[in-house]
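**Q** Pasted the sequence and its predicted model underneath.
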Amino acid sequence: MNPRTNPLAAATPPHPEQQYLDLMRQVWETGSERIDRTGVGTRSIAGAMLRFDLGGGAMPLLTTKRVYWKTATRELLWFLTGETNIRPLVLQGVKIWNEWPHARYVRETSDAISLDDFVARIAQDEAFARRWGDLGPVYGKQWTSWPTYRYRPDGLYEKGEGINQVAAVVESLRTSPGSRRHIIEGWNVAELDRMALPPCHKTYQFHVAGEGEEARLNCLLYQRSCDVALGLPFNLWSAALLTRMIAQQVGMEPGELVWMGGDVHLYLNHAHLIEEQLRRQPQGHPRLAITRLPETIFGYTIEDFVVHDYAPQPPISAPVAV
């Protein structure tokens, strides 16, 4: 059939961002209403999948609202340091983890300090930050120093050397690309109760397609809990960025990001954000350039990343449920 007369052949493929908007609409229109841990309430569905081609510098960076990709990048780089205290983020102006230690401080001290004043004190007072700014063994700790224990002859256990899962995955991709064990796991059951927030984006699995110069690195991310409006735009960017960084380190081209969500939800107090964003149409195709190849996966800085052709529509603010 002549493609000029075949409407299917002539159809323009949907913008990659449309699948995100379709998911948002599905959750909002069909999700079951539930009272959640935060007390705010959500509409939720069980299970979802999104796929993004990362070839040619493409990134799942939403255009229907501004996503602060530098903030998300600084968070990812913070994870890779193994740090669990918010002070390094606060000193960079990154606010995304502030509510959890603030809530704990107010709860445990009965001091009704404002969030802004609490964050200012974290920045100014190192001793205060050490006491009240730590989040427990969250992402970075599990990624770079998963705890191990040794059984002693006297029948007791002692702590062993932590496992750097990120370094191990980079090494295994280099030496055994066909392995099915390229996994970074955040869900350490023994330490969940010590975390300010158990990991939402919990399991990353990497998959190599092709060989040699044709090798492409795919990433599958399983996210047990997903706030579609506020969290997912950051999660997609960060997972794609981590994939691009690892691909560069092991000499492969980035392939596909496959995102899978478990409890996929929208908060009831985000109605204005959802309705406004669903009225918008995706536009443009942002691209990421990594300007330098550090010696290791842990050597990247914020200056190494440049985004081209990103002209998003205005931001839409909404409260974070803690």
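**A** Right, received. Where do you want to start? Residues are numbered from 1 along each chain as shown.
**Q** contacts and neighbour counts: CA atoms only from here.
**A** Noted.
**Q** The chain: strands as residue ranges?
**A** All strands of the chain, identified by DSSP state E, fall at 32-34, 42-53, 149-151, 157-159, 183-185, 201-209, 216-227, 253-267, 287-290, 305-308.
**Q** For these, give me TSV that also has distance to Pro60 and mean neighbour count.
**A** As requested, these are exported to TSV (distance: least, C-alpha to C-alpha, whole Å; neighbours: other C-alpha atoms under 10 Å):
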stretch	distance to Pro60	mean neighbour count
strand 32-34	27	15
strand 42-53	7	18
strand 149-151	39	11
strand 157-159	40	10
strand 183-185	21	19
strand 201-209	16	20
strand 216-227	13	22
strand 253-267	9	23
strand 287-290	9	17
strand 305-308	12	14
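**Q** Below is structure B, check it against A:
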Amino acid sequence: MKAYIDIGRRILDEGVWISNTRTGQKTLTVIGATFEHDLSDGTVPVVTTKKLFWKSAIAEMLGYLRGYSSAAQFRALGCNTWNANANDNKAWLGNPHRLGKDDMGLCYGVIGRAFPGIEDDKPLDQYKKIVTDLSNGIDDRREIMTFNHPNLTHRACLPACMHTHHFNLLGDDLYIESYQRSSDFALGQPFNHLQVAFLLLITAQITGKKASIMRHHLSNVHLYENQVEIFKNQQINREPMALPSLKINPNIKSLEDLETWVTMEDFELVNYKHHEAIKYPFTI
């Protein structure tokens, strides 16, 4: 929480106003920030200066790991974050590649689980390759899953913001370095930070490794103009609380388990104490 507040103050103190043609809103922006958290102590980095709807954050990452391409699939998991981008994004609604209601196109998990091949090459299941390698104690320094395909961004309702995850194995200790091109700091960032932690924890569990340190690297970090006063006058002045822990059903032992029967009932955020929720505007 201290790191989150420090970066928030940096945005308010040093941020530069930038116009955004896609959203039609200005953002108060800084470039470059990193979160680091050691998951081996049992805690997870969950924002406490407001209520985080943490199940939706985990459901979204689970949907990515399943390769979901429809907002309806995410809704079935209890995650509504893709409804607007799939169905209310004017640019996407007019895109000839859109398949219809709720279609998200080729973004996030679709690329992560089936990165398109070249000519006759089969699509690469990046996450399955990582899980297989780590389960066998292999780290070739290329245990990378990207949700970004630069030549196919026109076929996605939204190019991936948190686009790449790099796993590293030292003995039985598993690390992750995650990279994010664009950080909606007030609304999206708390989601994304927990998602990195969850990705490391669940990957460690199904590969038989121990979750160690996560680092979450942000590039363009911003507050939208309709968020700045709310963030400055409410959230940043609240006193942080102790971090909770995430309990994961120990019966989740494989990638196949993740792909088939796992639901949000298999996760519990223990001792999560927080301030009341803050309603930030969502910008499409």
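**A** Arrived safely. Given the structure is predicted, the values throughout are model-derived calculations rather than measurements.
**Q** Just give the TM-score of the two.
**A** For this chain pair, the superposition-based TM-score is 0.91 by TM-score structural alignment, normalised by the length of structure 2; 275 aligned residues with a C-alpha RMSD of 1.9 Å.
**Q** coming back round to it: Asp193 of structure 1 is nearest to which of the strands of structure 1?
**A** Proximity to Asp193 of structure 1 (C-alpha to C-alpha) singles out strand 201-209 among those, at 15.4 Å.
**Q** mind checking how far the closest one is from the chain centre?
**A** Centroid separation for strand 201-209 of structure 1 versus its chain: 13 Å, with C-alpha atoms, centre = their mean, to the nearest Å.
**Q** Of the strands of structure 1, which is nearest Val90 of structure 1?
**A** strand 305-308 (20.5 Å).
**Q** Where does the closest one end up in structure 2?
**A** Aligned by TM-score structural alignment, strand 305-308 of structure 1 falls on residues 267-270 of structure 2.
**Q** Make TSV out of the strands of structure 1 and add distance to Val90 of structure 1.
**A** Shown next, in TSV, are the strands of structure 1 (distance: least, C-alpha to C-alpha, whole Å):
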stretch	distance to Val90 of structure 1
strand 32-34	33
strand 42-53	29
strand 149-151	33
strand 157-159	31
strand 183-185	26
strand 201-209	22
strand 216-227	23
strand 253-267	26
strand 287-290	25
strand 305-308	21
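**Q** among those strands, which is nearest Asp22 of structure 1?
**A** Of those, nearest to Asp22 of structure 1 by C-alpha to C-alpha is strand 42-53, at 10.3 Å.
**Q** For Leu278 of structure 1, which of the strands of structure 1 is the nearest?
**A** Closest among those, using C-alpha to C-alpha: strand 253-267, at 13.2 Å.
**Q** Report the mean deviation for that closest one after fitting onto structure 2.
**A** Comparison of strand 253-267 of structure 1 with structure 2 after fitting gives an average deviation of 0.8 Å (mean C-alpha distance after the TM-score superposition for structure 1).
**Q** What range does that strand cover in structure 2?
**A** Strand 253-267 of structure 1 maps onto residues 210-224 of structure 2, going by TM-score structural alignment.
**Q** Contacts for the matching stretch, please.
**A** Here stretch 210-224 of structure 2 makes contact (C-alpha atoms under 8 Å, 6 or more residues apart in numbering) with 11, 15, 25-40, 172-186, 193, 196-197, 200-201, 204.
**Q** for stretch 180-194 of structure 2, same thing?
**A** Under the contact criterion C-alpha under 8 Å, 6+ apart, stretch 180-194 of structure 2 has outside partners 8, 44-47, 52, 54, 57-58, 161-164, 216-224, 227, 231, 280, 282.
**Q** go on, stretch 10-21 of structure 2?
**A** Residues from elsewhere that reach stretch 10-21 of structure 2 (C-alpha under 8 Å, 6+ apart): 25-30, 221-223, 228, 232.
**Q** Turn the residues you listed into TSV, columns for distance to Ala84 of structure 2.
**A** Output for the contacts of stretch 10-21 of structure 2, formatted as TSV (distance: C-alpha to C-alpha, whole Å):
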residue	distance to Ala84 of structure 2
Gln25	17
Lys26	20
Thr27	20
Leu28	23
Thr29	24
Val30	26
Val221	22
His222	20
Leu223	19
Val228	22
Lys232	26
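**Q** contacting residues for Thr153 of structure 2?
**A** Residues in contact with Thr153 of structure 2, defined by C-alpha under 8 Å, 6+ apart, are 106-107, 159.
**Q** brain fart, Leu89 of structure 1
**A** Per C-alpha under 8 Å, 6+ apart, neighbours of Leu89 of structure 1: 74-75, 78, 95.
**Q** and it, what pairs with it in structure 2?
**A** Aligned by TM-score structural alignment, Leu89 of structure 1 pairs with Phe74 of structure 2.
**Q** can you check Phe79 of structure 1 too?
**A** Aligned counterpart of Phe79 of structure 1 in structure 2: Tyr64 (TM-score structural alignment).
**Q** Determine the number of other residues adjacent to that match.
**A** Using other C-alpha atoms under 10 Å, the number of residues around Tyr64 of structure 2 comes to 20.
**Q** ok, so what distance separates it from Glu229 of structure 2?
**A** Applying C-alpha to C-alpha, to the nearest Å, the value for Tyr64 of structure 2 to Glu229 of structure 2 is 33 Å.
**Q** Equivalent analysis for Glu265 of structure 2, please.
**A** Between Glu265 of structure 2 and Glu229 of structure 2 the distance is 36 Å, computed by C-alpha to C-alpha.
**Q** The two: who's more crowded?
**A** Glu229 (13 against 9).
**Q** which residue is nearest the centroid of structure 2?
**A** Centroid-nearest residue in structure 2: Asn192, 3.6 Å away (criterion: C-alpha atoms, centre = their mean).
**Q** so what corresponds to it in structure 1?
**A** The alignment partner of Asn192 of structure 2 in structure 1, by TM-score structural alignment, is Asn235.
**Q** just Asp125 of structure 2 next, same as before
**A** Asp125 of structure 2 maps onto Asn164 in structure 1, with residues paired by TM-score structural alignment.
**Q** With adjacent residues omitted, what lies nearest to its match?
**A** Leaving aside its sequence neighbours, Asn164 of structure 1 sits nearest to Thr144 (C-alpha to C-alpha, 6 or more residues apart in numbering; 3.9 Å).
**Q** Report the contact partners of that neighbour.
**A** Neighbour list for Thr144 of structure 1: 80-82, 162-167 [criterion: C-alpha under 8 Å, 6+ apart].
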